[in-house]
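[1] mind looking at a prediction? Sequence and model below.
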Amino acid sequence: MQHGRGGVDDAAPPVVLEVDLGPGVRAGFTTRAGGVSPEPWQSLNLGLNVTDDAARVRANRARAGAWLGAPVAFASQVHGTDVAVVTDRGSAADSVGEADAMVAVAAGVGLGVLVADCVPVLLADVEAGVVGVAHAGRRGLAHGVVPAVLDAMRSAGASVGRVRAAVGPSACGRCYEVPATMRDEVALARPATWSTTTWGTPALDLPAGVVADLEAAGVADVVHVGACTIEDERFFSHRRAARGGSTTGRFAGLVALAGA
């Protein structure tokens, strides 16, 4: 039997950082641990587009769904602002289509957002029975994916003033180095993203941009899980893997309303 990083047995359940988005909501961010994929994806890789075997990825997604208590719907993320509305448990196939955010209004419908340095965002309005996720990469954040998912939640009956949000592990503003022109372009749209690395070069602070968008929209309850994926090997990081000349997997933010 294979063993994962740090001696974690591949048969062990997923290790998930749970967050509180209100009563009746299950939500959290997966780590690398608790899956069946071998190196270099070791071990809970949830991404189908990173050359891992599809059967292993589907087995990992089933493990994530078991933790969540609901089948998990994933989208084909393209760094845009489109929002998919997921209406039933049967939507948990490989993909619900191209979208970088999703909203669900039914209990027992799981939503998942895949990342490996971008920002995963989880959202819930318990009173309205609406949950959402967003994939906030550089382009999607600059173009307004966070306001877009909040608008979709509002259309589904949510009140932004009641929404609770969790901003998950991602590349931090101290490490996410970019060309100066790129920093200027993104910061023009989202000023809170302007940053500098610890070694003095231009950078982007994407989670700060997400938090600023949430607060500007009126979301008062925002939790930021501040782990940096580039520095923290509990999580997959595209940038860290690329520095080593390797590929890597994807972890996920997961959310669902409890119930059948």
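    Arrived safely.

[2] switch to C-alpha atoms for all contacts and neighbour counts from now on
    Will do.

[3] in this structure Gly112 contacts Ala73, no?
    Yes - under the criterion of C-alpha atoms under 8 Å, Gly112 makes contact with Ala73 at 5.9 Å.

[4] who has more neighbours out of these two?
    Gly112 (34 against 25; other C-alpha atoms under 10 Å).

[5] quick one: secondary structure of that one?
    Secondary structure for Gly112, judged by DSSP: H, G, I helix; E, B strand; the rest coil, is strand.

[6] next, the one to line up against it:
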Amino acid sequence: MSAAFELAPGVLAGFTGRYDAGVSAPPFDTFNLGKSVPDEAAAVEENRRAAAALYGFDHTRVVWMEQVHSADVAVAAEPGGAGRVDAVVTARDDLVLAALSADCLPIVAADPGAGVIGAAHSGRVGTIKRVAPALVEEMVRQGADLERIRVVLGPSICGRCYEVPAHMRDELAAHTPEGASETREGTPAVDMRAAVEAQLRAAGVGHVSADGRCTYETADLFSHRRQAPTGRLASYVWRT
């Protein structure tokens, strides 16, 4: 597990790892946080409680999304399910926002001055639909200032490993050319991290950093490309 880090003053975030804790059996071993895979429901609940305990917040405070590769954003007013969305924002100081991933790009964001935080899940389709800029736009509607927003991009499959057919790479590159990439073998690929960073900077966000780890290349992270079926990592953001 990545230790909790200060995303912004008064705001913490963290990215879980595959083997940090947990009780899930193979192939979801051991710290699967996702309910969209056919893991035992009781195991996932136990893992979610363990993750909350490791980071030091109450598991009943977490807001979870039913991620559907959209650009839809929910404004969370209470813990639990945020619905069929891929981004969530809140100005409440008692909620923890979570995004799940296993190659897709998780995003955590905060404006500490406004007390607004956000989380998103940006896969290839979500990147094409521009879910990251949609997250920022909703944060601004909730009172955030673009100049104060800090964003960290979590672990995801890298542009050298995410091989796709040429038409899929070109579909993304048509509006975000930074997302076009090649594998080490010279075949077409997508770089979601580069694409999303470019989208955020074009939207006016000046503070963007990245975890940098590739899920496909890192054995202690879940990767759908490397092993399917598999579990899901969680990316959390919360105010202290």
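    Nice, thanks for sending it over. Just so we're clear, the structure is a prediction, and the values are computed from it rather than from any experiment.

[7] what residues are up against the aligned partner of Leu141 of structure 1 in structure 2?
    Aligning on TM-score structural alignment places Leu141 of structure 1 opposite Thr127 in structure 2. By C-alpha atoms under 8 Å, 6 or more residues apart in numbering, the contact list for Thr127 of structure 2 reads Leu172, Met192, Ala195, Val196.

[8] do Ala109 of structure 2 as well
    Leu7, Ile117, Gly118, Ala119, Ile149, Arg150, Val151, Val152, Val237 are the contacts of Ala109 of structure 2 under C-alpha under 8 Å, 6+ apart.

[9] ok, and for the helix or strand in which the first one is found, which residues are buried?
    When elements are assigned from DSSP states H and E, Leu7 of structure 2 belongs to strand 5-8. When burial is assessed from 16 or more other C-alpha atoms under 10 Å, strand 5-8 of structure 2 yields the following buried residues: Leu7, Ala8.

[10] so what does the helix or strand following it touch, helix or strand wise?
    Going down the chain from strand 5-8 of structure 2, the next helix or strand is strand 11-15, by DSSP H and E. Contacts defined by 3 or more C-alpha pairs under 8 Å, 6 or more residues apart in numbering; DSSP states H and E place strand 11-15 of structure 2 against strand 5-8, strand 233-239.

[11] against structure 1, where does the last one fall?
    Under TM-score structural alignment, strand 233-239 of structure 2 corresponds to residues 251-257 of structure 1.

[12] circling back to that earlier point, ok, the match of Leu141 of structure 1 to Ala3 of structure 2 distance?
    27 Å (C-alpha to C-alpha, to the nearest Å).

[13] repeat for Tyr55 of structure 2
    8 Å.

[14] common neighbours of these two, please.
    Gly14.

[15] looking at these two now, which is surrounded by more residues?
    Tyr55 (18 against 12).

[16] how close does the closest residue to that one other than its chain neighbours sit to Arg150 of structure 2?
    Leaving aside its sequence neighbours, Tyr55 of structure 2 sits nearest to Ala4 (C-alpha to C-alpha, 6 or more residues apart in numbering; 6.6 Å). Distance from Ala4 of structure 2 to Arg150 of structure 2, counting by C-alpha to C-alpha: 15 Å.

[17] to which residue of structure 2 is Gly24 of structure 1 aligned?
    Mapped onto structure 2 by TM-score structural alignment, Gly24 of structure 1 lines up with Gly10.

[18] any idea which helix or strand carries Arg139 of structure 1?
    Assigned by DSSP H and E, Arg139 of structure 1 falls in helix 138-143.

[19] again with Val208 of structure 2
    Assigned by DSSP H and E, Val208 of structure 2 falls in strand 207-210.

[20] mean distance, that strand to its aligned residues in structure 1?
    Its aligned residues in structure 1 lie a mean 1.2 Å from strand 207-210 of structure 2 after superposition (mean C-alpha distance after the TM-score superposition for structure 1).

[21] which part of structure 1 lines up with that strand?
    Using TM-score structural alignment, strand 207-210 of structure 2 lines up with residues 221-224 of structure 1.

[22] that stretch: which residues count as buried?
    Quick answer for stretch 221-224 of structure 1 (16+ other C-alpha under 10 Å): Val222, Val223, His224.

[23] could I get the residues you listed as JSON lines with distance to Gly200 of structure 1?
    Formatted as JSON lines, those follow (distance: C-alpha to C-alpha, whole Å):
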{"residue": "Val222", "distance to Gly200 of structure 1": "29"}
{"residue": "Val223", "distance to Gly200 of structure 1": "28"}
{"residue": "His224", "distance to Gly200 of structure 1": "25"}
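
[24] the most centrally placed residue in structure 2 is in what secondary structure piece?
    Nearest residue to the geometric centre of structure 2 (C-alpha atoms, centre = their mean): Pro106, 1.5 Å. Using DSSP H and E, Pro106 of structure 2 maps to strand 105-111.

[25] packing partners of the helix or strand just after that strand?
    Next in sequence after strand 105-111 of structure 2, counting helices and strands by DSSP H and E, comes strand 116-122. Applying 3+ C-alpha pairs under 8 Å, 6+ apart, we find strand 116-122 of structure 2 packed against strand 87-90, strand 96-101, strand 105-111, helix 131-141, strand 233-239.

[26] need these in TSV with distance to Thr218 of structure 2, can you?
    Below are those laid out as TSV (distance: least, C-alpha to C-alpha, whole Å):
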stretch	distance to Thr218 of structure 2
strand 87-90	25
strand 96-101	14
strand 105-111	15
helix 131-141	24
strand 233-239	13
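
[27] ok so, going back, and Leu135 of structure 2, which of the helices and strands packed on strand 11-15 of structure 2 is closest to it?
    strand 233-239 (13.9 Å; C-alpha to C-alpha).
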